[in-house]
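# sharing a sequence plus its predicted fold:
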Amino acid sequence: MVETMTKRGLNLLAAAALAALLASPPATGQEEERVLRVATKPFPPLVLEKDGVWSGFSIDLWDAVAADLGVRYEWVGKEKVQELLDAVGSGEADVAIAGITITAERERALDFSHPYYESGLQVMIAEEREGSFLAEVLALFSPAILEVLGVIAVAVLVSAHIVWFFERRANPQQFPKGYFRGVWEAIWWSVVTLSTVGYGDRTPAGVPGRLIAMVWIFIGIVLVAFFTATVTSSLTVERLEGGIAGPDDLPGRTVGTAPGTTAARWLEENGATVREFAPIEDAYAALVKGDVEAVVYDAPVLLHHASHAGKGRVLVVGPLFEKQLYGIAVGRGSELREKINLSLLGLEESRKYESIHDRWFRP
């Protein structure tokens, strides 16, 4: 009896085990492969987008990292850098890559890979706006030039009065005795002699008058040379100070850039009037129209635009400033960070990184 019950119990256990086995999904030895969501944005030549297809240096680099890690991924397109950071922070994306500068503020919110590209900010201006005709005309009325003109006017009046005083008796036909008529004719003679034109319609006849004329000719040469040097100097200063040649010329200027970027922060901290554009291509259009005086942004992006779509219309000027280190952003504490770092180091050692870099940046 007991033996029969024992056998019956074992049979029930075996049946239950078989049912559980049949109810469970077949074991494959692998968990379902995860697809990473990678956020990016146009950032030429690091990231370019055409008809939904992404390309560029950062894109090729991530392709190599993903292949090395053996992971699948899908792109999540964004328009602004801040949107990339927000996507990773909220969990909408697992990774973000474009041209994301590593900063202390961003590092407090997210984790970053080792830097994979070093760059900086640069200034772009409209080529035709390096100097305006109106600005050069206004430069002719600078205090320095007006001061020299004042000295010349006084010298002309003094020389005219002296010549008239001696020539009104010796040569009354050319320098009449009447004060206003005589001095006016003397002023005419003084000006044409000063300018070395020398029409010859008025010439001193007396010895004192001719001696004065000789002295006035030499004085005139000095005054004309001094005036020429002053005008040249004023125009040169206007071109140097009136134009924008680098970051030192930006305080007080209206400058375009992209919102939420290190460029926007730098401009605000350094006294520029900032106008933000998204996408950055809108800033390029504003620059050409004259709505902004310059655009400040990451150097590779500006250089790419200046040599392609903006060729002949814009010019990148001045040195690199505000060093930028680009990294791959992941969530705080993400295990992907260490894996990505190891992959980047491997790409460096195998020279694959160099090959990808040369593909996009070698002249």
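Arrived safely, thanks for sending.

# when you work out contacts or count neighbours from here on, use the C-alpha atoms and nothing else.
Noted.

# in the chain, which residue is most central in space?
residue 123 (2.2 Å; CA atoms, centre = their mean).

# hold the first one in mind and look at this next one:
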Amino acid sequence: MAFAPVLLASLLCVSFWTGVESRLPGANGTIYAREVYTVCTASFAPYVHCIEGNSSPLNFSGYSPEMFKRAASIVGWKPNNYRLVCLTYAAMLRDLTDPNGICDMATASITIQLRRVEAGIRFAYPDYHTGQGLMVYASGKKTNKWLFLRPFNWVVWLFLFLAALAVGVSTRVVEIVSKPKAANRVDDTADDAGVVELVWSAGAQIVNAADPMRAFSFPSRIIIFVWAFLILLLVAMYTGNAAAILTASQVDVSIQSINDLQGRSWGAYRNTVDIMHLNGWSPTVLFAPQNADETEDMLQQLVTGAIEGLVWDCGYVDYTTATRCEFCKVGDCITEDNRALAFWQNATTSLVDAFSTAILTLEETSELSHLHKVFIEPTSTICEKEAAGAEQQVTFNQVSGLWIVLAATIAVSMGLALIGRHAKLKHLHKILKIPTSLGASGGVDKETAMSREKQLKVIDNPVADHIP
């Protein structure tokens, strides 16, 4: 009989060191070495990925398990203070109200609903604010006859042609101010000279449909140089954006809102039918998939056209449209709800408050946003966002610096022209390289004068008379 006390003492020691799996044994938000809590979850993409009936820590991933682990760490729990168990979604919810269940708490982005609170389930502070979103099947590519205008915002197009007008007018004014006679001679020799010709040349240079602008003074040549540089940069931007937009996936969807589904066949989650009817929406097919195969069958009905739209959890819609190119999200969430950690009905208030505080900490430090981007709406995907073309569009703010440089150049050139005309400083004229006679007609006059001078020299030269 002396062996019995020894055996009992050994069993007590073993149970102390291995942990006691119990249903919240006086939990108050702290953990002792002998407490092990059972945290239930359910496979629910993209929130949870697990294998039903499995409890290996390596087989759990997704938004909810990662969020729980970080919150538990803030509370002070160690990995050996809890175990994750994968159940079906329905079994997990039933267990939270079952006195003989095993779940101390559950992490599966469970929606906070009045009927669940009335049943005794307790919730922490919401860690995910979502709702129901509309998803459609994108069957083809969108055609747009005005797609060639998409690389630039309309303001950029407007200022581009206004700048051409400003360059032509300012170049003409600078020419007149700096050298009136030279400017007048241009009018005499050109077919359509003057400000009209310069404005046309400035505008046509945008598409390389005109000869280079003619200028005779240094200040006006500065304006032309900067204008040519601006065109060079804008052409490069247009070419790059046009190539990106033409190769981007532009899906063609006829459904632009849930109102477009009225009178058509469309589906929704069975448990949301009340709020659907409350908003005046009448889904024709109700779904409640319990596993991955049933979820895929639901999506295939969307692909085959059996239903033309699917209203489902926004997180699932974001994840599906980000990872599967054939589906497209329409608009934002059309309803609102919150998801949170759930606790067995007998959980202490201090435990629930401890996790609520931890989740608030994760929210304030942007950890929840990070988890959302990683697991629910991944950006590193082969599917480009359908609005990629619009996002790549060059806006005026992005290139406004070019117009600032052009305006400053015009102002400086005008100042140089005024100084060159009124200062009458010989060294300044040399710096600006303003000759006393320039232009096409000036060149002709100079050649004529040189020819006459040579003729006079030949006549005055007596040797010339003896040339046979």
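That came in fine, so what should we check first? Values in this document were obtained by computation on a predicted structure and should not be read as measured data.

# how alike are these chains, TM-score-wise?
In this superposition the chains share a TM-score of 0.54, using TM-score structural alignment, normalised by the length of structure 1; 231 aligned residues with a CA RMSD of 3.4 Å.

# quick one on the thing from earlier: helix, strand, or coil at the residue nearest to the centre of structure 1?
The three-state assignment at residue 123 of structure 1 reads strand, by DSSP: H, G, I helix; E, B strand; the rest coil.

# ok, it touching residue 293?
No - using CA atoms under 8 Å, residue 123 of structure 1 is not in contact with residue 293; the gap is 10.2 Å.

# so what corresponds to residue 334 of structure 2 in structure 1?
Aligned by TM-score structural alignment, residue 334 of structure 2 pairs with residue 321 of structure 1.

# and the strands in the stretch 251-400 of structure 2?
For the stretch 251-400 of structure 2, the strands defined by DSSP state E, counting those that start in this stretch occupy 251-252, 267-269, 285-287, 310-313, 327-330, 337-343.

# would a markdown table of those with distance to residue 85 of structure 2 and mean neighbour count be doable?
Putting those into a markdown table (distance: least, CA to CA, whole Å; neighbours: other CA atoms under 10 Å) gives the following:
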| stretch | distance to residue 85 of structure 2 | mean neighbour count |
| --- | --- | --- |
| strand 251-252 | 41 | 18 |
| strand 267-269 | 25 | 22 |
| strand 285-287 | 26 | 16 |
| strand 310-313 | 24 | 24 |
| strand 327-330 | 32 | 22 |
| strand 337-343 | 14 | 23 |
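
# need those strands in CSV (columns: distance to residue 60 of structure 2).
Output for those, formatted as CSV (distance: least, CA to CA, whole Å):
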stretch, distance to residue 60 of structure 2
strand 251-252, 35
strand 267-269, 25
strand 285-287, 25
strand 310-313, 21
strand 327-330, 27
strand 337-343, 16
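
# wait, isn't residue 344 of structure 2 in contact with residue 122?
Yes - if you go by CA under 8 Å, residue 344 of structure 2 and residue 122 touch, sitting 6.6 Å apart.

# the corresponding residue of structure 2 for residue 291 of structure 1 and residue 285 of structure 2, how far apart?
Superposed on structure 2 with TM-score structural alignment, residue 291 of structure 1 falls opposite residue 306. Distance of residue 306 of structure 2 to residue 285 of structure 2, given as CA to CA, to the nearest Å: 10 Å.

# and what of residue 418 of structure 2?
Residue 418 of structure 2 is 79 Å from residue 285 of structure 2, by CA to CA.

# likewise residue 410 of structure 2?
When distance is defined by CA to CA, residue 410 of structure 2 is 67 Å away from residue 285 of structure 2.

# equivalent analysis for residue 243 of structure 2, please.
42 Å.

# where along structure 1 do the helices fall?
Here structure 1 has its helices, by DSSP state H, at 2-23, 57-69, 81-90, 104-109, 133-139, 143-170, 179-194, 207-242, 262-269, 281-289, 299-307, 336-349, 352-361.

# and residue 131 of structure 1, how many neighbours does it have?
Applying other CA atoms under 10 Å, we find 16 other residues in the vicinity of residue 131 of structure 1.

# go on, residue 201 of structure 2?
Residues lying near residue 201 of structure 2 (other CA under 10 Å) number 22.

# which strand or helix spans it?
Here residue 201 of structure 2, judged by DSSP states H and E, is contained in helix 195-204.

# who touches the corresponding residue of structure 1 for residue 356 of structure 2 in this structure?
Matched by TM-score structural alignment, residue 356 of structure 2 corresponds to residue 341 in structure 1. If a contact means CA atoms under 8 Å, 6 or more residues apart in numbering, then residue 341 of structure 1 has 113, 114 as its contacts.
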